[in-house]
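*Asks:* The amino acid sequence is not available; the structure is as follows:
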C-alpha cells in the first residue's frame, strides 16, 4: 500500500515536471501497465505544440500531392485551437517560408557543407523557418528565433539540433541591419535581401551578382527563371521590378459588401463598432480591413454581410455589363466569389447557372451562396463539353479560366514555383478547349467574357487572338490588363468577346 502511494506521488510529480517524457514508463515496470499508459497519454494530450513546431509540420504536410500550405495551416489552427498570437505566428512562418523558399535556401546553402535538399525534410524546414525569422522578422529577437527553432527540431530530430543551432547562429552573425531605411538602389545587390518592410543588409555578398540578371531576380524574389524571362520579354524593367516586388508583399485584406443584405456604408459602420480597422477600397463595393483573428468567427461574416474578395475580381464582374433579368452562365465558378457578385448585381433576378467540375468545391460554394443569400443553379460538369450538355443560350457567359496565377502570386503561394514552359503549354491548351466549349452557348448579341488572374500574354492576348481567328462570329469588345500593385489590387486580365447578331 505504501509502495502504491509512493508511486502515485512520484507520478504526480513527474506529470507536473517539464522534463517528463514518454520514456519515463521504463522506470515503472511494477506498476499496472494500463495505469502507466493512461498517465502517459494524459501528459501527451496536455502538451500543445507551439507555432514554430506547427510551422515545420505544416511545411512537411504541404509537400504531399494536391496539398496547399494555406489549407494545411488552417487545418492545424482549427485542430489545436490556437490563440490569436500563435495563429498569426504560424501563418507568418508557414506562408513566409513558402513565399521566400528559394531565397532562404540559397542563403542557407552558403552555410552548409552539402546542398540543403540532401538534408532530411524536417531539418530543411527547421532551417528555413529559423532563417526566415532571422532575416525577415524584426520583432522576434534573434536568440528567441534560434532557441525556439532548436527546441522544435529537438522534438522531431534530436540528433540534428546541433547542426540547426550552428547554421542559424552563422546566419545571424552575417546580418548587418534589418528593415533598413536606406534606398535599395544605393546598396550592394549581393548583400541586400528585399522585404516589404525595408531591406535586410548582409555583411558579406551572398546573392548572385546582378550581372547574372535572371539568376539574381530568381533568387531575390523566389520565382522560376522561366517566369523572370517571360516578364522581361513583356514588360519594362520598372514594371518587372514592381510585379516581382508585389509577389513577395502580403496582400491587403479586401472584402466585398454583400448588397443583397447591406451597403458598404452600413457594413463599414458595423465593422467599426466591432473595433475593426476598416477603410474604403477604390471599388464602390470594396472595404479593406485589418483583422488578426479568424475572419469566419465575425458576426458580420456569419450573417453573410460580406465576401472576402480582391478588387480585381470585382472589376471583372463589372465588365459583364449586367442588367436585371439576364440569363447568365458562370462556367468555372467555384468557390463562388464572382457567382455571388453576379447574383447581387442581378438582385437575384433572371437565371444564373454556375458550373464547376469539382463536386466538393461546388458543395463549399453552395454554403457560401446560402450564407450570402445569393440564388444560383449549380451544375457539376466538364466545361469543355458544356455545349453538348446544355441547350440554353445565355446573354452573358463568364469564363474565369484556370491559369498560371501569375498575377496573384502573393496569394497563391505555391504557384510561383509552377510557372514553367511545360505547365504553361498545358494551361493554354486547356484554356482553348474551355473557350471552344462555351462559345456556342453565347446568344447572338451576347458577351462571352474571358478572364484570368494571369498577366502573361500566352494566356491572355494570344488566347483571345487565336479564339477570334477560329470563331469569326465573335468580335472584340473591351479588354483590360491590370498589373499587380504592391499596395493595391491583384493582377488580372479580361476581354469581352461579343457574338455577332
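*Replies:* On my side now, so go ahead. Please read all numbers here as calculations on a predicted model, not as lab measurements.
*Asks:* only C-alpha atoms for contact and neighbour calcs from this point on.
*Replies:* Fine.
*Asks:* Name the residues that touch stretch 159-175?
*Replies:* Judged by C-alpha atoms under 8 Å, 6 or more residues apart in numbering, the contacts made with stretch 159-175 from elsewhere in the structure are 108, 111-112, 123, 126-127, 130-131, 134-135, 142, 146-147, 150-151, 153-154, 200-204.
*Asks:* put this beside the first:
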C-alpha cells in the first residue's frame, strides 16, 4: 500500500507533467491555455489542489515566459536542447523565483518528470536546476536599457514600444508593471432574480464585497464566487467593471429599441436584456456560431429570455434602433492579466489592417441604423490606439452628424479592471 507521502509526490509529478504538456500545446501547437485548463477542471482524475497548482504554473510561466527563457538560455544551448526539457526548466525557475519553492523540492520533482521525457536527460535537468537557484543568474543584463523592465516582467519589447509611442513612457511602464497583477473577482448582480440591496444584505460580509468605483452594478471579491450557489443559481454574472460600464452608458429605458452587434459570450447582452422591459425583445448578432452554446448557457442560467439572436455578421443589420452596442472584434491587448498568452502573439500588418477595416465597417453600419438622437456605444478590450481613439477620430471625420459625448481609455492599472476603451456617440438630426 502506498504511503500518503508517495501519493502526494505522484500527484505533484503528475501535475507538473500536465502543466508541461499544456504549455507545449500553447507554445508549439498554438492552443488556447484557458480551453486546455477548463478541460482539466472538468476532470475528476486530479484533486482540486493539484488542478489549482497546474493553473498557477501554466499562467505564471506564460506571464513570465520571455524572462524565464532569457534566464534559462544563459546556461543551456536552446537549439540543442529538447524543447520539453526547456519547458521543464522554465517551470522550475518560475517555482524557485516567483513561488519561493525550495530548490531541492523543485529539483527532485523535475528529475522524475525528466525521466518520463527522456531518462538520459535526468542528470542534465538535475545539474541545470541547481544552477537556476543562483540569484546572480536572475539579473537582467542587456545592452538595451529600454528593454530591461519589460524583460523583467516578461513583456514583449515591441508591444512596450508601441504603447510608449501611442501614449507615453510613464503609461507604458505602468501597463508593463501591472500586467502580471492578480485581480479580484468582478461581477454584477442579476437584478432579474435579486436586487443589489437584497444581495448586499445577504452576502456583503460572507464574500467581503467591495463596490466598484467604475460601474454602478458591480462588486469585487477575493472569494472564488464561481464555485458557489449564487453563481449556479444565476444571481451573478462574472464581468469586468469596464464591460459593465459600457452597457450602463447606453442610458437604456424600459422600451428602448436596442441591439448588441457582437454579443458573445452574452454578458453585455444579458445585462441589456435585464435593464429593459421583459416584454421588450433585444436584438443581437454573433458571427461565430460556435459560441451559440456558451451564449445560451449564460442566458439560461440568468433566466434571460427576451432576446433575439441571429448568428451572422452584424453587417447584415437591417432595422433602426435607439440604442446600439458595438463591442467590436479587437486585438485583445487589454486583457493581459486574464489571458497572458495574448502578449506573446504578434499580429501581422495584413491581419491588423483587416481588423481596422472590419471595426470601421461595423461602426459605420451601426451608425447608419441608429435613429436620430439615438446613442451608439463603441467598445474594445484593447489598449491599441489605432483600434480606439484613432478609429473614432476617422469615424467622426466621416460623419458630421455624430457627436462624441464620452470617451475613456482604461489601461488596466487604474484598479481591479482590465484595459478597455469606450466611446459614446450620439446621432444628431441633420
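*Replies:* Alright, I've got the coordinates. Since the model is a prediction, treat every value here as computed from it, not as a measurement.
*Asks:* Among the contacts of stretch 159-175 of the first structure, the buried ones, what's the ChimeraX command?
*Replies:* When burial is assessed using 16 or more other C-alpha atoms under 10 Å, the buried subset of the contacts of stretch 159-175 of the first structure is captured in ChimeraX by this command:
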select :108,123,126,127,130,131,134,135,142,146,150,151,153,200,201,202
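*Asks:* Mind checking which of the contacts of stretch 159-175 of the first structure are in helices?
*Replies:* By the criterion of DSSP state H, membership of those in helices covers 108, 123, 126-127, 130-131, 134-135, 142, 146-147, 150-151, 153-154.
*Asks:* Show me where the stretch 201-350 of the first structure has its strands.
*Replies:* Listed in chain order, the strands of the stretch 201-350 of the first structure (DSSP state E, counting those that start in this stretch) span residues 253-257, 277-280, 286-290, 306-308, 327-330.
*Asks:* Average offset of the last one relative to the second structure?
*Replies:* I take that to be strand 327-330 of the first structure. Compared with the second structure after the fit, strand 327-330 of the first structure shows a mean deviation of 0.9 Å (mean C-alpha distance after the TM-score superposition for the first structure).
*Asks:* Could you work out the most separated pair of the ones in helices among the contacts of stretch 159-175 of the first structure?
*Replies:* Of all pairs drawn from those, the one with the longest distance (C-alpha to C-alpha) is 135 and 154, at 22.1 Å.
*Asks:* From residue 105 of the first structure, how far off is residue 146 of the first structure?
*Replies:* Between residue 146 of the first structure and residue 105 of the first structure the distance, using C-alpha to C-alpha, to the nearest Å, works out to 17 Å.
*Asks:* Residue 115 of the first structure too?
*Replies:* Distance, residue 115 of the first structure to residue 105 of the first structure, by C-alpha to C-alpha: 9 Å.
*Asks:* Residue 407 of the first structure too?
*Replies:* 24 Å.
*Asks:* Who has more neighbours out of those two?
*Replies:* Looking at residue 407 of the first structure and residue 105 with other C-alpha atoms under 10 Å, you find the greater number of neighbours at residue 407, namely 27 against 21.
*Asks:* just checking, that one touches residue 485?
*Replies:* No. Between residue 407 of the first structure and residue 485 there is no contact under C-alpha atoms under 8 Å: 9.6 Å.
*Asks:* what is in contact with these two at once?
*Replies:* Shared between the contact lists of residue 407 of the first structure and residue 485 (criterion: C-alpha under 8 Å, 6+ apart) are residues residue 491.
*Asks:* residues contacting residue 93 of the second structure?
*Replies:* Taking C-alpha under 8 Å, 6+ apart as the contact definition, residue 93 of the second structure lies against 68, 72, 129, 132-133.
*Asks:* That one -> the first structure?
*Replies:* Aligned against the first structure by TM-score structural alignment, residue 93 of the second structure finds its counterpart in residue 131.
*Asks:* now the strands of the stretch 201-350 of the first structure as TSV including distance to residue 462 of the first structure?
*Replies:* Compiled in TSV, the strands of the stretch 201-350 of the first structure are given as follows (distance: least, C-alpha to C-alpha, whole Å):
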stretch	distance to residue 462 of the first structure
strand 253-257	31
strand 277-280	35
strand 286-290	31
strand 306-308	31
strand 327-330	22
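*Asks:* Of these, which stretch is the most buried?
*Replies:* Most buried of those by mean neighbour count (mean count of other C-alpha atoms under 10 Å) is strand 327-330; its value is a mean of 24.
*Asks:* Could you tell me where that strand falls in the second structure?
*Replies:* Under TM-score structural alignment, the counterpart of strand 327-330 of the first structure in the second structure spans residues 257-260.
*Asks:* likewise stretch 101-110 of the first structure?
*Replies:* Aligned by TM-score structural alignment, stretch 101-110 of the first structure corresponds to residues 65-74 of the second structure.
*Asks:* my read: residue 317 of the first structure touches residue 337, true?
*Replies:* No. Counting by C-alpha under 8 Å, residue 317 of the first structure sits too far from residue 337 to count as a contact (9.8 Å).
*Asks:* what residue of the second structure matches up with residue 58 of the first structure?
*Replies:* Aligned by TM-score structural alignment, residue 58 of the first structure pairs with residue 22 of the second structure.
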